[in-house]
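Peer 1: Sequence and predicted structure below; questions after.
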Amino acid sequence: MNIIYMLLAISVFVALIFFVLFIFSVKKGQYDDTYTPSVRMLFEDELVKEDTSSKAKTSKETITNPEK
């Protein structure tokens, strides 16, 4: 039974070491993406198409029925 407690303590200790190293690497900028912003400017932005049929319909209704 003592070996289970010892292995549990060792595994928690190793997990804490990996967690501290991960936090350290994130703070140092290890996972910062420096490549994508420089390449992103080479691609065209996607155009957002508006639904012109609904706009035309509402403007047509206001011309024919000015009371509404």
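Peer 2: Right, received. Where do you want to start?
Peer 1: Only C-alpha atoms from now on, for both contacts and neighbour counts.
Peer 2: Fine.
Peer 1: Need the three-state assignment for Gly29.
Peer 2: coil (DSSP: H, G, I helix; E, B strand; the rest coil).
Peer 1: The helix or strand in which Lys55 is found: which residues count as buried?
Peer 2: Secondary structure assignment for Lys55, by DSSP states H and E: helix 52-64. Within helix 52-64, no residue counts as buried by 16 or more other CA atoms under 10 Å.
Peer 1: this is the other structure I want to compare:
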Amino acid sequence: MNILFLLIGCSVLIALIFLGAFFWANKTGQHEDTYTPSLRILFDDEVKEKPKE
């Protein structure tokens, strides 16, 4: 029974850490640009010509 209380406590602690990381990411503007990633995938790889021998 004691291990159950330990596991519940650990899971609540991990959940609070992830919640804090989520709020930190929102505060620093991590989720503000939603348009650029959709364009970046289109122009990610440039076509490189093979050198002629």
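Peer 2: Nice, I can see it. Since this is a predicted model, take the numbers as computed values, not measurements.
Peer 1: Count the neighbours of the counterpart of Leu13 of the second structure in the first structure for me.
Peer 2: Using TM-score structural alignment, the partner of Leu13 of the second structure in the first structure is Phe13. Phe13 of the first structure has 12 neighbours, counted by other CA atoms under 10 Å.
Peer 1: How about Arg40 of the second structure?
Peer 2: Counted with other CA under 10 Å, Arg40 of the second structure comes out at 10.
Peer 1: Please, where are all the helices along the second structure?
Peer 2: Applying DSSP state H to the second structure gives helices spanning 2-27, 36-40.
Peer 1: any idea which of those helices is most buried?
Peer 2: helix 2-27 (a mean of 11; mean count of other CA atoms under 10 Å).
Peer 1: with the first structure superposed, average distance for it?
Peer 2: Taken over the aligned residues, the distance from helix 2-27 of the second structure to the first structure averages 0.1 Å (mean CA distance after the TM-score superposition for the first structure).
Peer 1: how far away is Thr34 of the second structure from Phe23 of the second structure?
Peer 2: Plainly put, Thr34 of the second structure is 18 Å away from Phe23 of the second structure if you go by CA to CA, to the nearest Å.
Peer 1: swap in Ile14 of the second structure?
Peer 2: For Ile14 of the second structure, the distance to Phe23 of the second structure - CA to CA - is 14 Å.
Peer 1: Please consider this matter closed, and thank you.
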